[in-house]
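A.B. asks: Pasted the sequence and its predicted model underneath.
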Amino acid sequence: MADFQLLQRLPEELLQDILERLSKHDLSLLNPASRWCYRVATPLIWREVQLVDCRTLHEDETDDHDDTPFLKKLLVLIRKPWIASCVQALEHRCHLPPPAIFHELPRTPLSGQTLSVDPRTTKLVQLAVQHMHKVHTLRIIFGHPNVNDALLRCFFDKDRKHTTPVRRLWLENCRFSAGCDPRIESHPLGLPLELDFAGLKSIRFRRMPIQTGHPLYRRWGGEFNHSRGSKKACSLQDGAGGSYTTLVDYMNPALDAAGIPQFSNDGTDEWDERGSIEHLLEPALRFDGLIFEHLGCSTELPPQLHDLQMKSRRELSRKAYRGPYLDPINLIDRGYGSAVEGIGWLNRERIPSSDVALTLLGHASDTLTSVCLDWILADPDRETSTPRAYIDWVEMFNSFFGLRFPHLKALQFRNAVVRETLQPSGLFLLDEAQIWCERGDGREPWRAPQLTCLKFMEAHSKLRCLAWPMDAFFSEKPLPADINSRVGAVIDNLGRTLEDLRVDTLYGAAGEPHSEDFGCQDPGARERRRRFISDFAAKMTKVESIKIEGGVPRDERREVIRALHACPLKKLVMIGVCSPLGNTWGAQGRDLGESFLEGESDYLEAEDKDAVYSFGSREPARPPPDFVFQPTYGWPAGPPMIHTIASLHADTITELKFCGYKGSPKLFSPTPITTPMLSALKYFHSLETLIMSMWLSTIFEEAPRDADIIKYWLDARSPQSMSLVRTVIDEEPEGWEKELRTKFAPDALAWQITSLVGPFLSEKAKARKGGVHVRASVCIGEWGGIFDIDLHIGKGSMNSDVCLSYKGPREELEPERRRTKLESRRWF
């Protein structure tokens, strides 16, 4: 108690500095120690709140989306307004992994119309938000649609007074059309009708459809939504190299197979029980009834909920139903126009999500400083959609670039993953748009406005961060004379202001070539990328961070680095399928001595070993003082990528990141060429962080053991697990258990990474306090899960390389890893 009394005497600023260094677990232990501890710890415990559901067994039935955990949190916030007033950041997400970007996200409209359907859940969200006056950050990541609506409409309620406005809004893998529609006539669950987004400073739309109302999902087939009580199970990726099984509602190419009512011919408000809404929602409403019954037994529920539970199942079903797709016009486009006119109340979305997004951005334009469209799915299916759909898609981008943001500092469009995320071909940031479309009705072809993007760039002269497709800065043709000076002025200004530059191209399935000098399938795209290097990158002088992602050939990556020779680069990121550093496996992977799956060794072009060994023993040559950049393409005998980077930027670089598993250094028994390829790392004396992909062989007794290894890693960090392999003793015979413990255990991996990477790092960098943070990313599992092993390599008492600390292996969704990644996002 004397220690607590001493703490109480500290100045408030020092006390806060001490307490903020404690983990949430430590604060939870401190909280009940005394009244004073409760008072000082509670605000920190509740400063960030997550609303997450769980999986529960109800009466021999499994509810994959039980809201009980976050309903209990909401009840605390309602009963104790002073705790609610401590909340500064709120996040809502589903406990299940979000849809995988390649194979799942393009197939789900994210409707989830059986999730969180009880109106009492919506009311609890509404009541809790009324007390959360200081929330400045709202994140919805794969949230339940009804909860999404309640959070968005309540936090941005036009009549919400005496509160801190939400400054940062992150929407990912979610449905937001109804939640952000700024003006509606009525809401079935009584949510606010008019919204105000003024005050927002940062918006991130990530991994979700933003559509003009035309179908996006027909190309894939097998569309689905996550469900409660469905009889249909689906195997989906778990984000850790494997899969999990959950219940889904499948949808046929036109309508939700279970949810769209079939109205009688006489037009009366009746429907066929074979596909009724009530039948679809009955399990979810039953589960919610059990949830609130259990809550009512353990605590007193707010009186505002009493009348809501008296509604009939039929009325509750009508209020809960959302419609199967993201935008109402989809049904019309699919030939169901007459049905939609008669059942308009069924679809809560009234305008397309593209219109909602643009309206939201327009309302917040006076205060926005950062706008990020990160892998949004907007591209209609060109093979089956109408000319109108294509024109509307292009107009969506034209409408965005018609907006003005007086304080904009960061603009990001990232598109490198799947075709649905691409921008319209012919839309150029610093050139005339070259987009036209036959109307199909005999009229003149429709043409897009030519200079919308350039006018936008001219109007935003304070940009410090820019992300844009590498092949969409310029067309392959010379700039027209009448805009040449205008483009030059924009580039000159960015040369003085731009600090963070990110470019990408669509990933290739097999990997990236050394060069596209020969055998190029799209010479126009190659010319556009190279124009970016010569006419844009070479004129930058302040860039501190560069990210190059997707299917960019290795020689063009190298030339981007050379073009930025005048910039004080601190952070360099290269991401691809093949290792950006070079191929350590040999031609077609023959030097690795591993067996590959079909296609796994494609694009593994041979390195010039004589050149790599020759340059590997030399110090990187610094450019002369009068160096003038001239691009050279191809991949002749020359220095490895690390040498080129070191020759220009070794003095300023603090972080290097090279992701791409094909050809990456092998963690155990690396091939001989690995040493000269990485040797120039020792010249990065300011290096603080090194992140790189590594190849981890999982073969034992001629069979892959990925699943066993992943399970061992997950068990090793779980305090509840009782299935760890037994301790290995010297007398124990060789076997798989010993292989796991001696080769794949976290401490064994940390030691191996230290032994492999440590000798390449700068002695000066390793001698700093804390050493060098090294993250090795390995890709294993049936679905290619990415696991990271984080460690710090420093110097020991005998001046040897030592591992100062380590964490992992951790997948992206591991709680601490996930939280760190969210919080470290720049420009949010």
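C.D. replies: Happy to help now that I have it.
A.B. asks: CA only for contacts and neighbour counts going forward, please
C.D. replies: Will do.
A.B. asks: Helices of the stretch 651-800 of the chain, residue ranges please.
C.D. replies: Ranges of helices within the stretch 651-800 of the chain are 674-678, 706-716, 736-739, 746-757, 763-767, based on DSSP state H, counting those that start in this stretch.
A.B. asks: tell me the contacts of residue 674?
C.D. replies: 584, 665 (C-alpha atoms under 8 Å, 6 or more residues apart in numbering).
A.B. asks: re the thing from before, how about the helices of the stretch 651-800 of the chain in JSON lines, adding distance to residue 540?
C.D. replies: Listed next are the helices of the stretch 651-800 of the chain as JSON lines, based on distance: least, C-alpha to C-alpha, whole Å:
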{"stretch": "helix 674-678", "distance to residue 540": "28"}
{"stretch": "helix 706-716", "distance to residue 540": "44"}
{"stretch": "helix 736-739", "distance to residue 540": "51"}
{"stretch": "helix 746-757", "distance to residue 540": "32"}
{"stretch": "helix 763-767", "distance to residue 540": "28"}
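A.B. asks: Highest mean neighbour count out of those helices?
C.D. replies: Ranked by mean neighbour count, the helices of the stretch 651-800 of the chain are led by helix 674-678 with a mean of 22 (mean count of other C-alpha atoms under 10 Å).
A.B. asks: quick one: it to chain centroid distance?
C.D. replies: Put simply, helix 674-678 sits 32 Å off its chain's centre (C-alpha atoms, centre = their mean, to the nearest Å).
A.B. asks: Check stretch 391-402 too.
C.D. replies: Relative to its chain's centre, stretch 391-402 lies at 24 Å (C-alpha atoms, centre = their mean).
A.B. asks: out of all of them, which helix in this protein is the longest?
C.D. replies: helix 277-298 (DSSP state H).
A.B. asks: which residues sit against that helix?
C.D. replies: With contacts defined as C-alpha under 8 Å, 6+ apart, helix 277-298 is touched by 58, 63, 66-68, 114-118, 228-230, 258-261, 273, 301, 313-314, 317-318, 321.
A.B. asks: A further structure is provided below for comparison with the first:
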Amino acid sequence: MVTHRCQLPTPDIFEELPRISFKNETLSQDVRTMKLLQLAINNLVNVRTLRIIQGHWNLTRGLLYGFFHRHRISTTPVRRLWLENCSIEGMELDFQDQLRTEGLESVRFRRMHIAQHPRRRKEVYALARGGDMTRLDDSRSGFYQTTIRFEKVFDSTEGEPGIPSGALAFDDEAHRACKSRDVLGGQSCREHPLLPEFTMDPIGLMSGMLLNASGTLTSLNLDWVLVCDTPIDDSSELEPDGGMTLRYRILHMLADLRFPNLRSFQLRNAVMVETAPAWGHYLLDTEPLLSFIEAHSTLQCLAWPINRFFSHQKPSESIAQRARNVIDSLSSNLLELRVDSDYFRHGEPLTDVAGDQPAVAKRTRRRRFISEFAAQMTNVQRLKLEGGIPRDEKRETIRAMHRCPLSKIVMIGVSCPYGNVNPPTHWQPVEGNEHESAIRAFASAKLITPEAGWKFTPEYGWEYGPPMLYHVATHFAQTIRELRLCGYDGAPVLYDPKPLQNPLLENLRHFVNLERLVLSFDLDTWFDNEWRDEEIVAYWLDARDSSRKALAVVPSEDQEEGSWTKLLRERFAPQALANQVAEQLGLLLPEPAKKRGMKIRASFSLGDESVDIWDLDIRVQMDAVGEKLLVKELVGPREEGEKERREAKLENRSWF
């Protein structure tokens, strides 16, 4: 296994990812570096997995060229390729004659740009030596300083962009330090041109890579793949995202490919404008996507935007029949289903009541998915619902899949997916006294399971009635082993539980086989008229890293009872947080799970300017006499990019 990863943090997904190009040609551009890479690859004959995460453009090119060259000496071909936060744009890689990807079984493109229209160049930047100093997200609720340079539309009268002299000096110093002269002789970096002799269309490069591997590929994942698009011909009268755009081309390129052994196909690209599929294309209603899914109707894992399965307009009868045949095949083959939708900035509504034409069309498409696809599934075990899906449509999706043996349900959004524990807000006027009374009544009510032969009929809207977890438990209380319920608006408040928290969560007690629970929590960081997020994060980092200067957290005798130092130790120390999570959830968890022991992840959103997610992982179990829930293991809080967590996530990623 080989992993190339830049030492800098990966970009923030909402603010930085759309603007960073990853075509950082001034990084690792020295010919001596590339020669050392070539020598290394010649000796790595057993590599089966190649991961490039925020790869330097030159090293990405060198790794792809070296590991997939047709004359590479190896005992086995590379089986798995992971490309994340990197660029293949402008590379002179020929996957028809020069390079070979036969043998690839899994390919993951994640959070990367495939192509950018030239007129967008002036809006994006790349990491660069000798560039302009800037401040970027450090993935730890703060910032770091580095250098970038903005791209611009190429003007032949200005000549090719050069390498800053400072970058050359850095390279010379680096190679003196590692004594590369002993291996390479006195070769100079000046012998290596900055730009390749020719460039290949990135969509064509991607097509060649996948076409070459079509006979062996079993898993293909496109996870937030961005295409910064502008119509090639401004005079075109095509619809937005029509036939002249890059987004249209990449979708048609994928749809024209065939993979006889494909078991997992994921296109998780509906979170922002730059990742949305081409306008007017629907998986089960339009060509060429319908032909593609017909050819892969034995998939075991499928991810697709929830509002892009069906059109909002009725198809012809021939198209509808073909779609029914595909759905019938998938109904028994699919084991995992993931759907997403573009986020609502202020949180997901209880129900979508928007009346303008685009909103009505989107709502129609989402609800067709629930009635015509989800309701036909019979074998799905893992379900993920992400993004701006209204709460009633999440509920109806789960009810629609009542015939499936669901063991894992994931719901991720801006607002808490199982209910808002806080008072009403301007965008979610739901928890009035009448509704609170109804929730309390249903929370303690006996669980009524559907009778044999019960048929699903969608019921939209969110009237006064059972909370979300009641509906989940009604159909899946015996089969669920993992619940991931993430959303920070209206989430339970740690140390200050609200009246509705227990009623909304009380139906957890029915999930007798529950092994893992992930919940978002609101953590109050306001003290003495200021937010203390930065100090809390620094405290967590110090607590886990002995090489950092430890904070003095033991109060002296003359400190007042309510001092910040004392509060930091008593409320925000990892053990204190873990104990509080166990205490607040202790009475709500199913008794069999507590006796066996179960894992809980408490997730917090922290930061003043830069907001990042911090997760606390604990294992809890009842004491010997069955009176108290104890914290048996504790890890964290950790940010997403923390080394051990990141490596574990890479190793355990499903369908790769």
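C.D. replies: The structure has been received and is ready for your questions. Computed from a prediction, not measured in an experiment: that's the story for all the values here.
A.B. asks: Of all the residues in the very next helix or strand once past the longest helix of the first structure, which ones are buried?
C.D. replies: Once the chain leaves helix 277-298 of the first structure, the next helix or strand it forms, by DSSP states H and E, is helix 313-320. Neighbour-count burial for helix 313-320 of the first structure flags 313, 316-320 (criterion: 16 or more other C-alpha atoms under 10 Å).
A.B. asks: out of all of them, which strand in the second structure is the longest?
C.D. replies: Counting by DSSP state E, the longest strand found in the second structure is strand 125-137.
A.B. asks: what's the matching residue for residue 393 of the second structure over in the first structure?
C.D. replies: Using TM-score structural alignment, the partner of residue 393 of the second structure in the first structure is residue 556.
A.B. asks: And for residue 598 of the second structure?
C.D. replies: Superposed on the first structure with TM-score structural alignment, residue 598 of the second structure falls opposite residue 772.
A.B. asks: Its match touches residue 801, doesn't it?
C.D. replies: No. With contact defined as C-alpha atoms under 8 Å, residue 772 of the first structure does not reach residue 801; the gap is 10.8 Å.
A.B. asks: and which of the buried residues of helix 313-320 of the first structure is nearest to residue 752 of the first structure?
C.D. replies: Of all these, residue 752 of the first structure sits closest to residue 320, with 54.5 Å by C-alpha to C-alpha.
A.B. asks: From residue 816 of the first structure, how far off is the closest one?
C.D. replies: 35 Å (C-alpha to C-alpha, to the nearest Å).
A.B. asks: returning to what we had before: and the longest helix of the first structure, which residues are buried?
C.D. replies: Within helix 277-298 of the first structure, the residues that count as buried by 16+ other C-alpha under 10 Å are 277-278, 280-285, 287-288, 291-292, 295.
A.B. asks: Quick one: map residue 412 of the first structure onto the second structure.
C.D. replies: Checking with TM-score structural alignment, residue 412 of the first structure has residue 266 as its match.
A.B. asks: Wait, residue 774 of the first structure touches residue 803, no?
C.D. replies: No. Under the criterion of C-alpha under 8 Å, residue 774 of the first structure is not in contact with residue 803, lying 10.0 Å apart.
A.B. asks: Next up, the contacts around the equivalent of residue 498 of the first structure over in the second structure.
C.D. replies: Alignment note (TM-score structural alignment): residue 498 of the first structure maps to residue 334 of the second structure. Shown in contact with residue 334 of the second structure (C-alpha under 8 Å, 6+ apart): 298-302, 377, 379-380.
A.B. asks: Tell me how far residue 2 of the first structure lies from residue 40 of the first structure.
C.D. replies: Counting by C-alpha to C-alpha, the gap from residue 2 of the first structure to residue 40 of the first structure is 17 Å.
A.B. asks: repeat for residue 685 of the first structure
C.D. replies: 42 Å.
A.B. asks: hmm, back to that, dump the buried residues of helix 277-298 of the first structure into JSON lines; add distance to residue 123 of the first structure as well.
C.D. replies: Shown next, in JSON lines, are the buried residues of helix 277-298 of the first structure (distance: C-alpha to C-alpha, whole Å):
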{"residue": "277", "distance to residue 123 of the first structure": "22"}
{"residue": "278", "distance to residue 123 of the first structure": "21"}
{"residue": "280", "distance to residue 123 of the first structure": "22"}
{"residue": "281", "distance to residue 123 of the first structure": "19"}
{"residue": "282", "distance to residue 123 of the first structure": "20"}
{"residue": "283", "distance to residue 123 of the first structure": "21"}
{"residue": "284", "distance to residue 123 of the first structure": "17"}
{"residue": "285", "distance to residue 123 of the first structure": "15"}
{"residue": "287", "distance to residue 123 of the first structure": "17"}
{"residue": "288", "distance to residue 123 of the first structure": "14"}
{"residue": "291", "distance to residue 123 of the first structure": "15"}
{"residue": "292", "distance to residue 123 of the first structure": "13"}
{"residue": "295", "distance to residue 123 of the first structure": "15"}
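A.B. asks: Return the closest of these with respect to residue 418 of the first structure.
C.D. replies: Distance to residue 418 of the first structure, by C-alpha to C-alpha, is smallest for residue 280 among the buried residues of helix 277-298 of the first structure, at 32.1 Å.
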